[in-house]
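Quick one, fold the following:
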Amino acid sequence: MTTTLSATRIGHACQLIEFGDTRVLTDPWFTQQATYYPGEPIAASVETLGRIDAVVISHEHYDHCDLDALVAGGFDLGTPLIGPGTVAGIARAKGFRDVRVVEAWESTTVGELTVTATPGRHGVHEVTFVLQADGRTVFFGGDSLRVPELDRIPERFGQIDLAILPTNGLCVRQMNHEQVVMNAEQAAALTAVLRPVMAVPHHYAFHSGQLGDRMLTAADRDPRHYADEVARLAPSVDVRLVLPGTRVVVP
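Okay, the predicted model is just below:
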């Protein structure tokens, strides 16, 4: 019997991915700051998460690595926390006791779960992830740009059941509008290579506040642009636009 695979988008890039009874939290973000607004409801608090078997973090930006919120919410600091070396030092300083460093193409295991870091590129050092357990495979794209190395994922890992990809094409105005996150068209092109059974966009509702949106960042906040591009490039892929708190089950 196929293991149930589901994902619940808590908000932004924070996802609760469940392989049967194995529960993985990605890129935690539960609070907000002056220029970091989720732009949508946060569907859970740290206190209501329940048991988490592993946390995977793509990079150290606050909106993906809100470790202070986990600590303040009484999160179990013995839970394996997996990410690149830039995240590991922060996590250890916050009191996490089982910190696993993985860089591109390196793996670690937690019970039946295998976590493999895959390449990424952003404004700071970032990895993406392939998560596997009980014959099911998920690609988690954090907020990376599209990098050519990601096209190797199907040959390395076989069928992808679920791909979770950023789509807002975030640009930093003060850096001559340098793009630091893949946009809808780039995410759809990667989706066409990965050919997952299901794809879920994320990292699109975030904004920097009224002043910040004018002075700091520019982004596409409409995930329908991604869905339209996937329909053009990979029409067999089931794209789900998921509100925070909605659990989707992958066939």
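
all contacts plus neighbour counts: C-alpha atoms, from now on.
Will do.

in the stretch 51-200 of the chain, which spans are helices?
Using DSSP state H, counting those that start in this stretch, the helices of the stretch 51-200 of the chain run over residues 67-72, 85-93, 153-157, 184-194.

quick one: contacts for the residue positioned nearest the centre of the chain?
In the chain, the C-alpha nearest the mean C-alpha coordinate belongs to residue 142, at 3.5 Å (CA atoms, centre = their mean). For residue 142, the residues meeting the contact criterion (CA atoms under 8 Å, 6 or more residues apart in numbering) are 13, 27, 58, 127-128, 165-166.

for comparison, sequence B:
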Amino acid sequence: MTRRRRKTYSGPPSDHFDGQKFFDPDGVSPKSLSDLLRWQFGGRRNRMVWPAWVPSPHADVPPREVDGGKVRLSFVGHASWLIQANGLNILVDPVWSMRVSPVSWAGPKRRNHPGIAFEDLPRIDVVLVSHGHYDHLDLATLSRLAKNFDPRVVTPLGNDLTMREADAAIRAEAFDWHDRVELGAGIAVHLVPTRHWTARSLFDRNQALWASFVLETPAGKIYVVCDSGYGEGRHFRRVGEAHGPLRLAILPIGAYEPRWFMRDQHMNPDDAVKALLDCGAEAALGHHHGTFQLTDEAIDAPAEALVEALDAASIPRERFVAVKPGQVVEI
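Modelled structure (predicted):
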């Protein structure tokens, strides 16, 4: 029996696509399999064990829609958000599954309920999916959304093939870095470069693209970074220069230990504070922490380290807040 070859993106070479794989001109290649094995089984691993279940004290039942020039952001958990404005309901990297893994019986398991119960979702018009890693591109959730709401799904090049191959009902539309996509109701999204990579297996690294998002909303521009390393900060400065002023930045603060392995793909809180200053956003919300244990730090370490990093940089703590599932922010 032969293994069916998965369809992959095909297109002209560019400054970030060599004809076969995508790359970040300002980034580095992902760690090798031998590095992964060294981290997992090297003998000096300092992995903090998370509690089996840590419920959030918050839960949200969002309104059917939000109008009047206001933007309502509800944190679902990890990197999943519901953003409502001008009657449009947008989900970012939606994950309602219990595990983020190629299989349902193993892999990182959810440690708290989604901040919004799936049954309490309003009509979903648009879904933004940043890249193909399992904690961001959840096919089970996308299929469920397609069945219930039939939303547009906007994603970087190549991830649309993964979605449609799994479920033809997923209305995936693929775009490149720097593309601007009209979402309706006066809202648009820009796909912007981010320092990361992607894969669904050991054999398809960087055969699809990854991106962050800049949303144009009636309350200002919102910079949504679902996953990123910091590097030299070029990506964040360029977004600030090209799209500023930014009203809000949503920045990842978790999944960063050990640094020798994670530095190039995930920011720690110190990096996230630098990213805030680089992009120049008025305020920031910290996410990508506290729901799935992907790395070695303790469950509460990112939120605690964020406060320390803000104090060290003399930035008011209220400018950059680590949120928990079910919390709501309005601008």
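
hang on, the earlier thing: closest to residue 112 of structure 1 out of the helices of the stretch 51-200 of structure 1?
Comparison of the helices of the stretch 51-200 of structure 1 against residue 112 of structure 1 by CA to CA identifies helix 153-157 as nearest, at 16.1 Å.

Break down the stretch 51-200 of structure 1 into its strands, ranges please.
Under the criterion DSSP state E, counting those that start in this stretch, the stretch 51-200 of structure 1 carries strands at the ranges 54-56, 81-83, 99-101, 107-110, 113-119, 127-133, 136-140, 162-166, 171-172, 178-179, 198-202.

Report how many residues lie close to the equivalent of residue 42 of structure 1 over in structure 2.
Taking TM-score structural alignment, residue 42 of structure 1 has residue 114 as its aligned residue in structure 2. By other CA atoms under 10 Å, the residues close to residue 114 of structure 2 number 27.

now swap in the one 3 residues further on and tell me
When neighbours are counted by other CA under 10 Å, residue 117 of structure 2 registers 15.

repeat for residue 80 of structure 1
The number of residues packed around residue 80 of structure 1, counting by other CA under 10 Å, is 19.

List the contacts of stretch 136-153 of structure 2.
Contacts to stretch 136-153 of structure 2, defined as CA under 8 Å, 6+ apart, come from residues 79-80, 93-97, 100, 123-131, 163, 166-167, 169-173.

Any chance of a ChimeraX selection covering the buried ones in these?
The following ChimeraX command selects only the buried members of the contacts of stretch 136-153 of structure 2, with burial defined by 16 or more other CA atoms under 10 Å:
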select :79,80,93,94,95,96,97,100,123,124,125,126,127,128,129,130,131,163,169,170,171,172,173
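
In structure 2, what residue corresponds to residue 8 of structure 1?
With TM-score structural alignment as the criterion, residue 8 of structure 1 pairs with residue 74.

Quick check: nearest residue in space to whatever residue of structure 1 lines up with residue 168 of structure 2, chain neighbours excluded?
Residue 168 of structure 2 maps onto residue 95 in structure 1 when the alignment is built from TM-score structural alignment. If you skip the residues right next to it in sequence, residue 95 of structure 1 has residue 77 as its closest partner in space, 6.5 Å away by CA to CA, 6 or more residues apart in numbering.

try residue 279 of structure 2
Counting by CA to CA, 6+ apart, residue 240 is the residue found nearest to residue 279 of structure 2 once chain neighbours are left out, at 4.2 Å.

Now check structure 1 for the residue matching the one you found.
Superposed on structure 1 with TM-score structural alignment, residue 240 of structure 2 falls opposite residue 154.

Compute the distance between its match and residue 206 of structure 1, please.
For residue 154 of structure 1, the distance to residue 206 of structure 1 equals 30 Å [CA to CA, to the nearest Å].

what does residue 111 of structure 1 give?
The separation that residue 111 of structure 1 has from residue 206 of structure 1, given CA to CA, amounts to 33 Å.

Those two: who's more crowded?
Neighbour count, other CA under 10 Å: between residue 111 of structure 1 and residue 206, residue 206 has more, with 22 against 10.

ok, the more buried one - contacts?
Residues touching residue 206 of structure 1, when contacts are defined by CA under 8 Å, 6+ apart, comprise 12, 36-40, 221.

I'd like to know which of those are buried.
12, 37-39, 221.
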